[in-house]
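> Sequence first, then the predicted structure:
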Amino acid sequence: MDLNGKTAVLTGAAGGIGSAMAEALAGAGVRLVLVGRNAQALQALAGRLGGQHLTVTADLASDEGRQRVQRCCAALPDGIDILINNAGISAFGSFDAQTPALLTELLTTNLLAPMLLTGQLLALLRQAPRGLIVNVGSAFGAIGYPGFVGYSASKFGLRGFSEALRRELADSSVGVLHLAPRATATAINDARVNALNAALGNRIDSPAVVADALVRQLRSERPRAGIGRPERLFAFLNGLLPGLLDRALARQLPVIRRILAP
């Protein structure tokens, strides 16, 4: 897709990855509908970007929030071309210590809200000559990881949603893409996650790396994209020979349990 002159809805726009995506997309000539819960942060981001970008303050976990986004998009004279479901949360901890409220929030924010928002904007995307949906997942959406049980479940679900919807819309003008970043340096990671990455020697990308990958994927319309060569290999092996990953992650478990210990 030629991005210049296109209009994109970007959720989670005020976060670390979201703001980097906004800057990269604006630099490619995209007009943005910036969606998030923090009105002040959205306005500041729009001010930095310049141009004719819009902001929508909305909690996408609520019907009213999603309807607010839909109304804004429906009012645009030229409609929308792209929806980027980027908003998400993470949680690191033993599964037996994660409360029902936390698990509900993980699944609602990372899976149900993107599904419902996509459903509400799909008719508008169909009106574009070419519409694209990008669901921003995670390497843990292909590799179930200890300490991230609820998060992994939500991202596995998002990957499945992307795959099924892409196949369902294969005979339409709307494409569905899935982007899977690996560990990224943002405020979503608490001190324990940073300690875990350091202890295991995990590579950590900057938000700009993820944003650049998004722009490349939109231009190529590649259905699936992962960031990081070892992570892509591990995801492939997990699908083909999951026992290998079972044994490899079992060796990491003492380190994970040590960092999880109170």
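Structure's in. What do you need? Numbering: from 1, shown residues only.

> okay, CA-based contacts and neighbour counts for the rest of this
Will do.

> residue ranges of the helices in the stretch 1-150 of the chain, please?
16-27, 39-49, 63-74, 100-107, 113-126, 149-168 (DSSP state H, counting those that start in this stretch).

> looking at those helices, which is buried most?
Across those, averaging neighbours per residue (mean count of other Cα atoms under 10 Å) puts helix 16-27 on top, at a mean of 22.

> what residues are up against the most centrally placed residue in the chain?
Geometric centre of the chain, nearest residue: V136, 2.5 Å, by Cα atoms, centre = their mean. Contacts for V136 (Cα atoms under 8 Å, 6 or more residues apart in numbering) come out as 84-86, 178-181.

> picking up where we left off before, any chance of the helices of the stretch 1-150 of the chain in JSON lines with distance to G141 as columns?
Shown next, in JSON lines, are these (distance: least, Cα to Cα, whole Å):
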{"stretch": "helix 16-27", "distance to G141": "17"}
{"stretch": "helix 39-49", "distance to G141": "28"}
{"stretch": "helix 63-74", "distance to G141": "24"}
{"stretch": "helix 100-107", "distance to G141": "13"}
{"stretch": "helix 113-126", "distance to G141": "15"}
{"stretch": "helix 149-168", "distance to G141": "4"}
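
> ok, second structure coming up, stack it against the first:
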Amino acid sequence: MKIDDCRVLITGASGGIGQAIAEALCGERAQVLLVGRRTAPLEALSRRFPGRVDIVQADIRTTAGRQAVEGAAEHFGGVNCVINAAGVNRFCLLENHDEDAIAELIGLNVTATLQLTHRLLPMLRRRERAVVLNLGSTFGSIGYPGFSAYCASKFALRGFSEALRRELADTHVRVLYVAPRATRTTMNGDAIIAMNADLGVTMDDPSVVASAVVKALRHEREEVYLGWPERLFVRLNQLLPRRVDQALRKQLPVIKRFAGTRS
């Protein structure tokens, strides 16, 4: 797609990656509708890019929130691109997890994302060309200790992206999936940062993810995985999962040390 022809709706726009994506798209002269629960970050972007940004405060986990987003999109003049970037993470061992937190994570990362996409699909299908871009994770392809609930949600999102892409193959709506590796955002707290430093895991700046999203949109790349050796491990996990089991077994004492506190 031509980025300056894009009318983009971004969920999770008040988060670090969502803001970086919005900034990158505005820099490419796209029109952007920002969706988030916190208005201050959205308003700051609106002031930076006058005439390019509209905002809607909404909790997409609720029916009323999704209705507000749909209404804002219609008032915006419609959209031809939906970027599902809303999400939450929890780092702890499953036995220490909180049941309500698990439900909240799955509810936002999976259920609300599917429900909002379902609601917006008729609007996308009215366009000559349209895109749904789902922001996944390396952990949508590799089950990683300490992130069992998060991995479950991102595996689901990857499966949703694949199925919807095939479902819409005879239409002009394209479905893309971009999978970042570890990223420096407030969603990844001190324990994750410390663990990654101990394990020598690279963490990207949100701007790296934003650049990859813009490139994926421009070239309509169906699947994009960020980072090396993460891309290698994704492939290796598909072909030789026992090798990945062995590698992660060696990391397990370090992971448990940082994930040992209750969520």
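That came through fine. All figures in this text were calculated on a predicted structure; none of them were measured in a lab.

> quick one on the thing from earlier: CSV for the contacts of V136 of the first structure, including distance to G29 of the first structure and neighbour count?
Below are the contacts of V136 of the first structure laid out as CSV (distance: Cα to Cα, whole Å; neighbours: other Cα atoms under 10 Å):
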residue, distance to G29 of the first structure, neighbour count
I84, 16, 23
N85, 19, 27
N86, 19, 23
H178, 22, 28
L179, 21, 24
A180, 24, 25
P181, 23, 26
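
> Turn those into JSON lines, including distance to T7 of the first structure.
Below are these laid out as JSON lines (distance: Cα to Cα, whole Å):
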{"residue": "I84", "distance to T7 of the first structure": "11"}
{"residue": "N85", "distance to T7 of the first structure": "14"}
{"residue": "N86", "distance to T7 of the first structure": "16"}
{"residue": "H178", "distance to T7 of the first structure": "19"}
{"residue": "L179", "distance to T7 of the first structure": "19"}
{"residue": "A180", "distance to T7 of the first structure": "23"}
{"residue": "P181", "distance to T7 of the first structure": "23"}
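
> Roughly how far does V56 of the second structure sit from R7 of the second structure?
Distance from V56 of the second structure to R7 of the second structure, counting by Cα to Cα, to the nearest Å: 15 Å.

> now I60 of the second structure
19 Å.

> what does V254 of the second structure give?
44 Å.

> about what we covered before: for A208 of the first structure, find the nearest of the helices of the stretch 1-150 of the first structure.
helix 16-27 (5.5 Å; Cα to Cα).

> what's the average distance of that closest one to the second structure?
Superposed on the second structure, helix 16-27 of the first structure shows a mean distance to its aligned partners of 0.6 Å (mean Cα distance after the TM-score superposition for the first structure).

> Just want the angle from that helix to helix 39-49.
With axes from the mean of the first three to the mean of the last three Cα atoms, to 10 degrees applied, the angle from helix 16-27 of the first structure to helix 39-49 works out at 30 degrees.

> Please name every helix or strand in contact with helix 16-27 of the first structure.
With contacts taken as 3 or more Cα pairs under 8 Å, 6 or more residues apart in numbering; DSSP states H and E, helix 16-27 of the first structure sits against strand 7-11, strand 31-36, helix 39-49, helix 207-220.

> Turn these into JSON lines, columns for distance to L241 of the first structure.
Compiled in JSON lines, those are given as follows (distance: least, Cα to Cα, whole Å):
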{"stretch": "strand 7-11", "distance to L241 of the first structure": "35"}
{"stretch": "strand 31-36", "distance to L241 of the first structure": "39"}
{"stretch": "helix 39-49", "distance to L241 of the first structure": "44"}
{"stretch": "helix 207-220", "distance to L241 of the first structure": "27"}
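
> Out of those, which is closest to L102 of the first structure?
Of these, nearest to L102 of the first structure by Cα to Cα is strand 31-36, at 19.9 Å.

> coming back round to it: neighbour count winner among V254 and R7 of the second structure?
Remark: of V254 of the second structure and R7, R7 carries more neighbours, 24 against 15, as counted by other Cα atoms under 10 Å.

> separation between that one and A191 of the second structure?
37 Å.

> Over to G12 of the second structure?
Distance of G12 of the second structure to A191 of the second structure, computed by Cα to Cα: 23 Å.

> quick one: which of the two has more around it?
Neighbour count, other Cα under 10 Å: between G12 of the second structure and A191, G12 has more, with 24 against 17.

> And for the closest residue to the more buried one other than its chain neighbours, the neighbour number?
Among residues not flanking G12 of the second structure along the chain, A86 sits closest, at 3.7 Å (Cα to Cα, 6 or more residues apart in numbering). Burial measure for A86 of the second structure: 23 neighbouring residues, criterion other Cα under 10 Å.

> May I ask you to confirm that A86 of the second structure is in contact with T11?
Yes - the criterion here is Cα atoms under 8 Å, and A86 of the second structure meets it with T11 at 5.1 Å.

> Mutual contacts of the two, please.
What both A86 of the second structure and T11 touch, as defined by Cα under 8 Å, 6+ apart, is the set G18.
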